[in-house]
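> coordinates only, no sequence provided:
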């Protein structure tokens, strides 16, 4: 009997090693991994440069606390701010922690407490980040949440206009709702949300935990929209599997995060920063980002062509290598069938199959996955042409 709390519905696969876009389980079976640790292993499993950076750091220094200056933090912070609209960085250990920091910073900087987020959003499972999450199933059983959060329909400009007032501290939003069904923000909504923030003097928090670090073909997904965030939150792909999160903020916010205002015991430790630095050296390369765009465009085009053949596919959505396939029926059985065929993919709600391959995935692996997905969908669909 396991001594673990049963908080996860596990798949019954026991990975023992990985390389690139492949996982090998204890029986020796190799899986094509289009989960990537839930958009974490953006550079694939055991990326040689990230591995070497951690090995080099292990023999030097693991942890000293943030009472000391940590040179690697400065290097990573400069890279992140040089490549974004932000001016300052704060390091923590996860996306939930980054979003907690964002909520605290927004409330302190504005002197206001109301925060608008969106239905089907996901921002974490700590009390504050759970309160920001617009999903009842995440809230269930935990009693009163942090007050003064309002959940609006995503991409609904009229609802946002009606709700806004001078009392709102921040709007917190994902550029693409990942857990909510891989739903991209519309360009019109992006323009509206920024103008609303300017009109009511509230902050725009963009949660890039899943979309950031190259996932959509740019370092940050907001770059593909008419958006200028005041605060950006990061995690997942930032450390390629090493636990790390970050909050990025504009210069106007620096006075509100001074000594004693916020902190993290392990945040930005030398091991995490070694991993992040190695990741950023790879991901900030323009040709690498262009390759992600090209792979994503190819795969989305192929899936749309497949949708024209099958009535099972309602819609194909996504940007870069963050792709959702909405189906007429629940996708759980189809995802289980794909696991049996040694392809790992995720759900994003009952009817959406989510593809999050490592960004270094090879062309032949994309073709292999496409064929497997096509076979499984055809087995569950009516051919319309």
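Perfect, I can see it now. Keep in mind that what you see is a predicted model, and the values were worked out from it rather than measured.
> drop to CA atoms for contacts and neighbour counts, all remaining ones
Will do.
> and for residue 48, the neighbour number?
Counted with other C-alpha atoms under 10 Å, the neighbours of residue 48 add up to 14.
> return the residues in contact with residue 279.
By C-alpha atoms under 8 Å, 6 or more residues apart in numbering, the residues touching residue 279 are 43, 50, 238-240.
> try 7 Å this time
50, 238-240 (C-alpha atoms under 7 Å, 6 or more residues apart in numbering).
> give me the subset of those lying in helices.
Counting by DSSP state H, the part of the contacts of residue 279 found in helices is residue 50.
> can I get the contacts of residue 279 in a markdown table including distance to residue 298?
As requested, the contacts of residue 279 are arranged in a markdown table below (distance: C-alpha to C-alpha, whole Å):
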| residue | distance to residue 298 |
| --- | --- |
| 50 | 28 |
| 238 | 25 |
| 239 | 27 |
| 240 | 24 |
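> quick check: the farthest pair among the contacts of residue 279?
Farthest-apart pair in those is 50 and 238; separation 11.2 Å (C-alpha to C-alpha).
> so residue 74 sits in a strand?
No - assessed with DSSP: H, G, I helix; E, B strand; the rest coil, residue 74 is helix; it does not lie in a strand.
> in the stretch 1-150 of the chain, which spans are strands?
Using DSSP state E, counting those that start in this stretch, the strands assigned to the stretch 1-150 of the chain run over residues 15-19, 22-25, 30-33, 88-92, 114-118, 149-152.
> tell me which of the ones you listed lies nearest to residue 258.
Going by C-alpha to C-alpha, the one of those nearest residue 258 is strand 88-92, 11.1 Å.
> what's that closest one in contact with?
Strand 88-92 has contacts (C-alpha under 7 Å, 6+ apart) with 77, 81, 98, 244-251, 264, 266-268.
> for ChimeraX, what selects the buried ones among those?
Buried residues within these, by 16 or more other C-alpha atoms under 10 Å, are selected in ChimeraX with:
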select :77,81,98,244,245,246,247,248,249,250,266,267,268
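> so who does the residue lying closest to residue 236 once chain neighbours are set aside touch?
Excluding its sequence neighbours, the residue lying closest to residue 236 (C-alpha to C-alpha, 6 or more residues apart in numbering) is residue 40, at 4.3 Å. Taking C-alpha under 7 Å, 6+ apart, we find residue 40 in contact with 236-237, 240-241.
> second structure for comparison follows:
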């Protein structure tokens, strides 16, 4: 009997080794891992430069606390601000923590408490980030949540205009909703966001926990909509599997996060910074980002051409190497069939198949994944035809 709380519906796979896009289980079976730890291992498993950086740091010092100057924090923070519209960085350990920090910073800096977020969003499972999440299933059973959150549909500009008032501290969004079904923000909605924030003087918080660190083909996904967020939150791909998160904020927010206003015992520790520095050096390389754009466009077109002909497929959507196959049926059996054939993918809601290859996945690996998906969908289509 397991001594673990049953908080996860675990798959019957025990991974023991990972190399690049490949995952190997305890029985020696190899899988093409197009989950990437849920958009975490953007450089694939055990990337040599990340491994080397962490090993080297382990021989020096692991932890000292944020009472001390930590050189790695300055280096990683500079990387993040140089590739974003932000000016300052706060380090933590996860996306939920980064979003908690964003909520606190928005409330403290504006003196207001109301925050607008989107239905189908996902910002974490702590009480504050859970309150920001616009999904009832995440809220159920936990009693009263942090107050003064409103939820509106993405891409509904009328709802946006009605939701924001002069008492609104911030609007908190994902430009591509990951857990919510790979739903993309429209250019029209992005323009409305900018206008509303300017009109009411509220902050724009963009959660890039899943979309950031090169996942969509640019350093951050908001760049593709010409947005200029006041606060950006990142985690997942930042450490390639080493726990690390960050909040990036603009100059005008600096005074609100003065000494004693917020903190983290482990946030920005030397090991995490060594991993993040190695990751950002690799991912923010223009050649890699260009390859993500090109491979993402090719892979999306490949899926549209090969899967789009099946009646159970409604749409292929996404950007870069963050793609979703929207289906007319629940995708749980599709995921199981893919797994049996050596491809790991996951859901984004009950009827969307989420595909998150490592950013370093080769064209051959993308082709192999496409072949497996075609085999699985073809079998399902035939089965449905027989049942009819």
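Nice, thanks for sending it over. All of these numbers come straight from a predicted model, not from anything done at the bench.
> please say which of residue 50 and residue 238 of structure 1 ends up with more neighbours.
The residue with more neighbours, out of residue 50 of structure 1 and residue 238, is residue 238; 32 against 25, by other C-alpha under 10 Å.
> for the more buried one, which residues are in contact?
213, 244, 276, 279.
> closest to residue 378 of structure 1 among those?
residue 213 (33.7 Å).
> what about the closest residue to the closest one other than its chain neighbours, distance to residue 284 of structure 1?
Using C-alpha to C-alpha, 6+ apart and skipping the chain neighbours, the partner closest in space to residue 213 of structure 1 is residue 219 (4.8 Å). According to C-alpha to C-alpha, to the nearest Å, residue 219 of structure 1 stands 7 Å off from residue 284 of structure 1.
> those two: which is more packed in?
residue 219 (23 against 17).
> helix, strand, or coil at that one?
Classification of residue 219 of structure 1 by three-state DSSP places it in coil.
> can you pull the contacts of the residue lying closest to residue 297 of structure 2 once chain neighbours are set aside?
Using C-alpha to C-alpha, 6+ apart and skipping the chain neighbours, the partner closest in space to residue 297 of structure 2 is residue 320 (6.6 Å). Taking C-alpha under 7 Å, 6+ apart as the criterion, residue 320 of structure 2 is in contact with 215-217, 292-293, 296-297.
> inside helices: which ones of these?
292-293, 296-297.
> give the ChimeraX command for selecting the buried subset of the residues you listed.
To isolate the buried members of those in ChimeraX, using 16+ other C-alpha under 10 Å:
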select :292,293,296,297
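> nearest to residue 361 of structure 2 among the ones in helices among the contacts of residue 320 of structure 2?
Closest approach between these and residue 361 of structure 2, by C-alpha to C-alpha: residue 292, at 9.0 Å.
> pretty sure the closest one contacts residue 361?
No - in this structure, residue 292 of structure 2 is not within contact of residue 361 by C-alpha atoms under 7 Å, at 9.0 Å.
> quick one: common contacting residues for these two?
Counting by C-alpha under 7 Å, 6+ apart, nothing touches both residue 292 of structure 2 and residue 361.
> could you pull out the helices in the stretch 251-388 of structure 2 for me?
270-283, 286-307, 332-340, 363-387 (DSSP state H, counting those that start in this stretch).
> what does residue 264 of structure 1 align to in structure 2?
Under the alignment (TM-score structural alignment), residue 264 of structure 1 maps onto residue 264 of structure 2.
> neighbours of the residue nearest to that match when sequence neighbours are not counted, how many?
Nearest non-adjacent residue to residue 264 of structure 2, counting by C-alpha to C-alpha, 6+ apart: residue 92, 6.1 Å away. By other C-alpha under 10 Å, the residues close to residue 92 of structure 2 number 25.
> ok, of the contacts of residue 40 of structure 1, which come out buried?
Looks like the contacts of residue 40 of structure 1 have 236-237, 240-241 buried, using 16+ other C-alpha under 10 Å.
> dump those residues to a markdown table, plus distance to residue 346 of structure 1.
As requested, these are exported to a markdown table (distance: C-alpha to C-alpha, whole Å):
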| residue | distance to residue 346 of structure 1 |
| --- | --- |
| 236 | 16 |
| 237 | 17 |
| 240 | 18 |
| 241 | 18 |
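> distance across stretch 321-341 of structure 2, terminal residue to terminal residue?
For stretch 321-341 of structure 2, the end-to-end distance is 21 Å (C-alpha to C-alpha).
> which residues does it contact?
Taking C-alpha under 7 Å, 6+ apart as the rule, stretch 321-341 of structure 2 contacts 182, 215-216, 292, 296, 312-318, 344-347, 350-357, 359, 372-373, 376.
> how about the contacts made by the residue nearest the centre of structure 1?
For structure 1, the residue sitting closest to the mean C-alpha position, by C-alpha atoms, centre = their mean, is residue 210 at 0.5 Å. By C-alpha under 7 Å, 6+ apart, residue 210 of structure 1 lies in contact with 39, 236.
> which stretch of helix or strand covers the residue in structure 2 that it lines up against?
Aligned counterpart of residue 210 of structure 1 in structure 2: residue 210 (TM-score structural alignment). Using DSSP states H and E, residue 210 of structure 2 sits in no helix or strand.
> separation between residue 210 of structure 2 and residue 39 of structure 2?
6 Å.
> pull up the overlap in contacts between these two.
Common neighbours of residue 210 of structure 2 and residue 39 (C-alpha under 7 Å, 6+ apart) are residue 236.
> residues contacting residue 93 of structure 2?
243-245, 266-267.
> grab the nearest non-local neighbour of it.
residue 244 (4.1 Å).
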